[in-house]
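Asker: Need a 3D model of the sequence below.
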Amino acid sequence: MKAAAVPVGGGELAALVWEASGEATHAARDALPVLGVHGITANAAAFGRLAAELGGRRLLIAPDLRGRAGSAGLPGPFGLARHVGDLIAVLDHLDIDRAILVGHSMGAFVGCLTAARHPERVGGVVLVDGGLALPMPADTDIDAMLGPAMARLGMTFADLDTYRAFWQAHPAFEDRWNEYSEAYIRRDLTGQPPALRSACNETAIRADGADVLGDPDTLGAVHRMPRPARLLWASRGLMDESPGLYTPERLAELNVPLPARELADENHYSVLFSSAVREIVAEIDAVAEQSVHA
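Answerer: Predicted coordinates:
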């Protein structure tokens, strides 16, 4: 893994890059790369386990989206359309013609919007527990939807141990902690003890959340999908509750014409940190194969 800095409007977007390597170097070099797009208060390290499961078969790039972690200092305007522009800048900077987009949660909405606006740059999209309109009442705000993940933005923490304890007490992470979730929270921290805090820019989070909850262009992007796409949905939600964000009934109601599979016994967060990531790898390969024959 290496760090990269991508010139974008207002400065540089931070990214992590896992190179294609290993015995199948030639095949990996020729395979469509993967661009990981994280969730609303997450960061690039959310894709560490995906990189491990890919095993160097494909190049994987994961940026810290504008307003998060290493990209926290980038200015607005914020919103999902700005992320689309930043993702295209990443592909341009790395001289990548097309990539498979893997979007988790809010990142799935960004992936759909990118494919709808720039189909020539997208080989396919894997949606991971996101990308389709959420079953939320019209008056739901981002604080109510995200709970502790949003509340932490206004908190300070005495040290890394205190921050780790905060996340380990979260129902979605309880009894599921591993090296990948550890790397994820470490990348989120900024400041100095005893006043460590999340690096997320709250203004950016709220602007992005407004798009996910109510922007017609964002919510309609999955219905305009011009590239192969697949959905993996978790049976449990953001607080490890059941049901999760999506159910078979909800998917039928949305009437989105793309293959969808349930990740049983996984929650909204664990899908990126558990062995369920192998299912994401399988879907990456499936949409890549579809792209070749499209």
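Asker: contacts, neighbours, all on C-alpha from now
Answerer: Will do.
Asker: Strands along the stretch 51-200 of the chain, start to end?
Answerer: Assigned strands in the stretch 51-200 of the chain, in chain order: 60-63, 99-104, 122-128, 189-190, 197-198 (criterion: DSSP state E, counting those that start in this stretch).
Asker: so what does the second one touch, helix or strand wise?
Answerer: Counting by 3 or more Cα pairs under 8 Å, 6 or more residues apart in numbering; DSSP states H and E, the packing neighbours recorded for strand 99-104 are strand 34-37, helix 106-117, strand 122-128, helix 277-293.
Asker: now swap in the first one and tell me
Answerer: Secondary structure elements in contact with strand 60-63, counted by 3+ Cα pairs under 8 Å, 6+ apart, are strand 11-18, strand 34-37.
Asker: what sits up against the first one?
Answerer: When you say that, I think you mean strand 11-18. Residues outside strand 11-18 that contact it (Cα atoms under 8 Å, 6 or more residues apart in numbering): 1-7, 44-45, 51, 56, 59-66, 70-71, 74, 86.
Asker: and those, which are buried?
Answerer: Buried members of those, scored by 16 or more other Cα atoms under 10 Å, are 4-6, 44-45, 51, 56, 59-66, 70-71, 74, 86.
Asker: among the helices and strands packed on strand 60-63, which is the most enclosed?
Answerer: Highest mean neighbour count among the helices and strands packed on strand 60-63 (mean count of other Cα atoms under 10 Å): strand 34-37, with a mean of 28.
Asker: who touches it?
Answerer: So strand 34-37 is contacted by 44, 47, 58-63, 65, 99-104, 107-108, 110-111 (Cα under 8 Å, 6+ apart).
Asker: Then stretch 114-121?
Answerer: Taking Cα under 8 Å, 6+ apart as the rule, stretch 114-121 contacts 84, 88, 97-99, 122, 124-125, 221-222, 224-227.
Asker: Scan the residues you listed and report the most crowded one.
Answerer: The residue in the contacts of stretch 114-121 with the most neighbours, by other Cα atoms under 10 Å, is Gly124 (33 neighbours).
Asker: Confirm for me that that one is in contact with Ala229.
Answerer: Yes. In this structure, Gly124 is within contact of Ala229 by Cα atoms under 8 Å, at 5.6 Å.
Asker: Here is the second sequence; please produce its structure so I can put it next to the first one:
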Amino acid sequence: MSWSLVAPQLAKDRPVVAVDLAGSGYSQYSERYSLDDQSDLVLGVVEALQLDKPTLVGHSLGAAVVGAVALEHPDRISGIVFADGDALPFDGREGEPPAVASFIARTPYALSLYRLGTHWNWFPRRIFDAQCGSVCHGLHGAKGDALVDAWIRPLRQRVAEEAMLDTADRPMLHLTPEQVRAIRVPRAVLWGEEDATGGGSREGAERNLGHPPSATVANAGHLSMVADPDGFMRALNGLLGRMTPAG
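Answerer: Below is the predicted model of the structure:
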């Protein structure tokens, strides 16, 4: 759902497919959430829809997923874009579950806390607003409230509850710096100007990818495609024409 503001605009010039990774959105509860599982899911969508070497854009944690596809199946895609994500574990850790999330997932009150957080839109709205940055064009007014409700609605499903608690207690999806440096397909980096921590390090992403073309969404935080959908689209369109393979 985070792509719902940008995808229709991008689709005016090209086919666009937004994928719910396993354990998120309305995807089925599968108990298979490893990086290999998620990259296989993305490749499966490419094959099922007979997409001809698409460019994959991975936001935040999704950067690791599209990076894994690029490593394992470079001949099936045209390139990748890391959007607000460097594909690495946070704070240099080896991908262990975040301590707070893991603790909550293990408590007997985990389900109650989860339902409390997703039952009303007030709390999620505050999180989305904080992640937008100085501007948040996509969440203005009643339309923004409806969009937040659309994002949160699938999280209220029973299977989503199980999936979220399961994934919270698992290692985060990530690549190693060596794996990112091994990516050879055309690639680019797109980052919100005010996103300092949400998806890792922009400088690290650019360095490990060999300083590919990059673009900035002004005044945007981690949710750069929500903060300024038009600015994100312009930046992405500009990058798609400048991407080159690794040397």
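Asker: re earlier: now the common contact residues for Gly124 and Ala229 of the first structure.
Answerer: Common neighbours of Gly124 of the first structure and Ala229 (Cα under 8 Å, 6+ apart) are Val287.
Asker: re the thing from before, the contacts of strand 11-18 of the first structure in helices, which ones?
Answerer: 51, 86 (DSSP state H).
Asker: Excluding chain neighbours, what is closest to the residue nearest the centre of the second structure?
Answerer: Ranked by distance to the mean C-alpha position of the second structure (Cα atoms, centre = their mean), the top residue is His59 at 2.9 Å. Excluding its sequence neighbours, the residue lying closest to His59 of the second structure (Cα to Cα, 6 or more residues apart in numbering) is Ala83, at 4.5 Å.
Asker: Looking at the first structure, name the residue matched to the one you found.
Answerer: Under the alignment (TM-score structural alignment), Ala83 of the second structure maps onto Val128 of the first structure.
Asker: Quick check: that match touching Ser105?
Answerer: Yes. Val128 of the first structure lies in contact with Ser105 (Cα under 8 Å); the separation is 6.3 Å.
Asker: related to what we said a few turns ago, would you confirm that the residue nearest to His59 of the second structure contacts Gly58?
Answerer: Yes. Between Ala83 of the second structure and Gly58 there is a contact at 5.9 Å, judged by Cα under 8 Å.
Asker: More neighbours: which of Val128 and Ser105 of the first structure?
Answerer: Neighbour totals were compared for Val128 of the first structure and Ser105, and Val128 leads with 29 against 24 (other Cα under 10 Å).
Asker: Would you mind listing the residues in contact with the more buried one?
Answerer: With contacts defined as Cα under 8 Å, 6+ apart, Val128 of the first structure is in contact with 102-105, 108, 231-233, 271, 280.
Asker: and what of Gly204 of the second structure?
Answerer: Contacts for Gly204 of the second structure (Cα under 8 Å, 6+ apart) come out as Asp86.
Asker: Then Asn219 of the second structure?
Answerer: For Asn219 of the second structure, the contacting residues are 133-135, 192-194, by Cα under 8 Å, 6+ apart.
Asker: which of these map to contacts in the first structure?
Answerer: Among these, the contacts conserved in the first structure (both residues aligned by TM-score structural alignment, their matches' Cα atoms under 8 Å) are 192-194.
Asker: As TSV, those residues with secondary structure and distance to Ile127 of the second structure would be great.
Answerer: Output for these, formatted as TSV (DSSP: H, G, I helix; E, B strand; the rest coil; distance: Cα to Cα, whole Å):
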residue	secondary structure	distance to Ile127 of the second structure
Gly192	strand	16
Glu193	coil	18
Glu194	coil	15
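Asker: from these, which single one is nearest Pro89 of the second structure?
Answerer: Comparing those against Pro89 of the second structure with Cα to Cα places Gly192 closest, at 19.1 Å.
Asker: what about stretch 251-264 of the first structure, how long is it end to end?
Answerer: Start-to-end span of stretch 251-264 of the first structure (Cα to Cα, to the nearest Å) is 16 Å.
Asker: Would you mind putting the strands of the stretch 51-200 of the first structure into JSON lines with distance to Leu245 of the first structure alongside?
Answerer: Output for these, formatted as JSON lines (distance: least, Cα to Cα, whole Å):
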{"stretch": "strand 60-63", "distance to Leu245 of the first structure": "24"}
{"stretch": "strand 99-104", "distance to Leu245 of the first structure": "13"}
{"stretch": "strand 122-128", "distance to Leu245 of the first structure": "11"}
{"stretch": "strand 189-190", "distance to Leu245 of the first structure": "27"}
{"stretch": "strand 197-198", "distance to Leu245 of the first structure": "25"}
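Asker: Between Ala83 and Gly58 of the second structure, which contacts overlap?
Answerer: With contacts defined as Cα under 8 Å, 6+ apart, no residue is shared by Ala83 of the second structure and Gly58.
Asker: what about the equivalent of the residue nearest to the centre of the second structure over in the first structure, distance to Thr218 of the first structure?
Answerer: Matched to the first structure by TM-score structural alignment, His59 of the second structure sits across from His104. Distance of His104 of the first structure to Thr218 of the first structure, given as Cα to Cα: 15 Å.
Asker: Kindly report the same for Ala229 of the first structure.
Answerer: Using Cα to Cα, Ala229 of the first structure is found at 16 Å from Thr218 of the first structure.
Asker: With neighbour numbers in mind, choose between those two.
Answerer: Between Ala229 of the first structure and Thr218, counting by other Cα under 10 Å, Ala229 is the more crowded of the two (29 against 22).
Asker: Could you check which residue of the second structure pairs with that one?
Answerer: Ala229 of the first structure maps onto Arg187 in the second structure, by TM-score structural alignment.
Asker: Check the gap between its match and Ala7 of the second structure for me.
Answerer: Counting by Cα to Cα, the gap from Arg187 of the second structure to Ala7 of the second structure is 20 Å.
Asker: Repeat that for Val148 of the second structure.
Answerer: Per Cα to Cα, Val148 of the second structure is found 17 Å from Ala7 of the second structure.
Asker: same question, Pro229 of the second structure
Answerer: Distance from Pro229 of the second structure to Ala7 of the second structure, by Cα to Cα: 9 Å.
Asker: Same question for Ala196 of the second structure.
Answerer: Distance of Ala196 of the second structure to Ala7 of the second structure, computed by Cα to Cα: 25 Å.
Asker: isn't Gly200 of the second structure right up against Arg93?
Answerer: No. Gly200 of the second structure lies out of contact with Arg93 (Cα under 8 Å); the separation is 11.6 Å.
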